[in-house]
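**Student:** Pasted the sequence and its predicted model underneath.
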Amino acid sequence: MLSFITDLVLHLDTHLATLAANHAVLVYLVIFCVIFVETGVVVAPFLPGDSLLFIAGTLAAQQILDAAILVPILLVAAIAGDTLNYAVGSVMRRRTIDTKRLRILKPEHLARTTLFFERHGSKTIVLARFVPIVRTLAPFVAALGRMEYGTFLKYNIIGAFIWVFSLVGAGYMLGNLPLVSENLNAVVLGIVLLSLLPTLIGKFGRTAGPARKER
C-alpha cells in the first residue's frame, strides 16, 4: 500500500498524462474523486491533494488538460468534500457518538486538528487546506465544535478558492519551464515535504517543550 501511494505521488504526472491521453473525460472524474474523497472522507488523509493540484496545473499549461474545465471541477470537489465532512461531524455530534471509540480516527490526528483550531479559530478551515491530515479532519472537528454552518461555509469557499488557484496557478505558470518539467518528480516531492513541514515543526515543538521543562 505504501509503495503504491509513493509511486502515485512521485509519478502523478505520468499517470494523469497517460489517463488523459487514453480517457480524456475519465481523467477529470478521477481528479474530482481524489480531491472530493481527500477533503470529504476522514479516513483518507493520505491522498495527494497538494501535489495533484500542482500537477494538474502543469498538465493544463501543456494543454493536456483544459484549465476551463479543470478549475471549476476542483473547486466543486474541494467545497463539496469539506461540506460532506462537516455534515458527518454534525451527525456524530447530534448522536453524541464518542469519537474516541471510532477506530478509523487516530487520536493523535484529532488532537493535532483540535490544537490547530485552538491556535487559529475559524481561519483553520482556510489554513488547513495546506496542511495534510488537518485538511481532512478540520471540517469534521469544526462540526463537533459546533461552528455555525454559515461561518463554516464562508471559510470553506474562501479556502477552496485560495487552495485551488494558488497550487493550480503555480503549476500552470511553471509547467512549461524546462527546470520544472525536467525535474517534476523533485518538485512534487518538495511540495509534499513543504506541506508536511508545519506538522513536523508542531511535533518537534511538542516534544521539545516537555524536555525544556525537565531541565
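**Tutor:** Arrived safely.

**Student:** can we go C-alpha only for contacts and neighbour counts from here?
**Tutor:** Noted.

**Student:** how about the helix ranked longest in the chain: buried residues?
**Tutor:** Of all the elements of type helix in the chain, the one with the most residues (DSSP state H) is helix 184-214. With burial defined by 16 or more other CA atoms under 10 Å, the residues of helix 184-214 counted as buried are L184, N185, V187, V188, I191, V192, S195, T199.

**Student:** for stretch 37-53, same thing?
**Tutor:** The neighbour-count criterion (16+ other CA under 10 Å) identifies 37-42, 44-45, 47-53 as the buried residues of stretch 37-53.

**Student:** and R129, what does it touch?
**Tutor:** With contact taken as CA atoms under 8 Å, 6 or more residues apart in numbering, R129 is in contact with R135, G159, A160, W163.

**Student:** can you give me the helices in this structure?
**Tutor:** Listed in chain order, the helices of the chain (DSSP H) span 2-10, 12-22, 24-40, 49-61, 67-94, 107-120, 124-127, 134-144, 149-174, 178-181, 184-214.

**Student:** what's next to stretch 71-87, contact-wise?
**Tutor:** 28, 31-33, 35-42, 136-137, 139-143, 153, 156-157, 160-161, 164-165, 168.

**Student:** A further structure is provided below for comparison with the first:
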Amino acid sequence: MNTLTGLIAQLPAAGAYAILAAAVLTESVLLIGAFVPTLTLLLASGALARAGDLNLALVIVTASSAVVAGDVLGHRTGRLLGGRLRTGRFGRRVPTAAWRRADTLMARRGGQAVFLSRFVPVVRTLTPHLAGATRLPHRRIAPYSLLAAPLWAGAEATAGYAAAPSFQHVITYGGPALAAAVAVIAAVALAAHKIRRPVCRQTIV
C-alpha cells in the first residue's frame, strides 16, 4: 500500500474521509492529478468499510462530492487559462497522448466527454479543463458530472468492500478491470440514448 492508503488506515474516520475528499479533489488539478492514487484510496476505503472502520455509503458520498467539486474547479480553471491551458508550465508536462484522447472525446461528445472520461485516468483531469477552455457552459457538463461521480466512486469503493480479504490483489487487477467495464457500459448507454433521441423526434414530427 502507498503512503496515503496507509495513512487513512491509521486515522480516525473523520480524518480518513477528509483525506479521501482532498485526494479526489486534488486529482482535478492539472499535472498533480496524474500522481494522486485515487483508485487505490477508494479501494482501501471500501476495504476499511468492510472492516467496520468506515461507512461505505459515506465513502461513496464523500468521493462523489469531491468529484463534482473538482469538475467545477477544473472547468473554471480552463475557462480562466483559455489557450494557455496547454502551453503553461503544467500543461506542457501532460503527455501528448492524454491531450489527444481528451480532445477526441470533447470533439465527439461535448459535455458527455466529462461522463466518459471519468473512467479514464489522467484524461478525467483534462476534460473539465478543456470544456472550460473551449467556453462550453458548465451547465452542459454538470449533469454528466453528477451522474458519473457516484457511478465511479461506487464502483471502486464497492470493489474494495467486496474483496477486502484479498485487497492487494484487487488493487492490482480488480479496480482497473471494473472501471473499464463501467466505462464500456456507460458508452453503450450513451450511444443508445443518442440513437433513440432522433427517432423520438421523427416520431413526434
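**Tutor:** Yep, it's here. Since the model is a prediction, treat every value here as computed from it, not as a measurement.

**Student:** hmm, which of the contacts of R129 of the first structure are common to the second structure?
**Tutor:** Mapping these onto the second structure (both residues aligned by TM-score structural alignment, their matches' CA atoms under 8 Å) leaves R135, G159, A160, W163 still in contact.

**Student:** Spatially nearest residue to the residue most central in space within the first structure (excluding sequence neighbours)?
**Tutor:** Here the mean C-alpha position of the first structure is nearest to the C-alpha of G49 (CA atoms, centre = their mean), at a distance of 4.4 Å. Ranked by CA to CA, 6 or more residues apart in numbering and with sequence neighbours excluded, the top spatial neighbour of G49 of the first structure is I35, at 6.1 Å.

**Student:** go on, L48 of the second structure?
**Tutor:** L54 (5.7 Å).

**Student:** Tell me which residue of the first structure lines up with that neighbour.
**Tutor:** Taking TM-score structural alignment as the alignment basis, one finds that L54 of the second structure is matched in the first structure by L65.

**Student:** L25 of the second structure now?
**Tutor:** Aligned against the first structure - with TM-score structural alignment as the criterion - L25 of the second structure pairs with F36.

**Student:** Give me the neighbour count for its match.
**Tutor:** F36 of the first structure has 25 neighbouring residues, counting by other CA atoms under 10 Å.

**Student:** quick revisit: how much space separates the residue nearest to L48 of the second structure from P12 of the second structure?
**Tutor:** Here the criterion is CA to CA, to the nearest Å. By it, L54 of the second structure lies 9 Å from P12 of the second structure.

**Student:** And stretch 101-114 of the first structure, how far out from the chain middle?
**Tutor:** Chain-centre distance of stretch 101-114 of the first structure: 17 Å, with CA atoms, centre = their mean, to the nearest Å.

**Student:** What is the end-to-end distance of that stretch?
**Tutor:** With CA to CA as the measure, the first residue of stretch 101-114 of the first structure is 17 Å from its last.

**Student:** Show me which residues of that stretch are buried.
**Tutor:** Residues of stretch 101-114 of the first structure classed as buried under the neighbour-count rule (16+ other CA under 10 Å) are L110, R112, T113, T114.

**Student:** before we move on, back to that, in this structure the residue nearest to the centre of the first structure contacts V34, no?
**Tutor:** Yes - checked against CA atoms under 8 Å, the pair G49 of the first structure and V34 is within contact range at 7.4 Å.

**Student:** if I pick A44 of the first structure, what's in contact with it?
**Tutor:** Residues in contact with A44 of the first structure (CA under 8 Å, 6+ apart) are V37, E38, T136.
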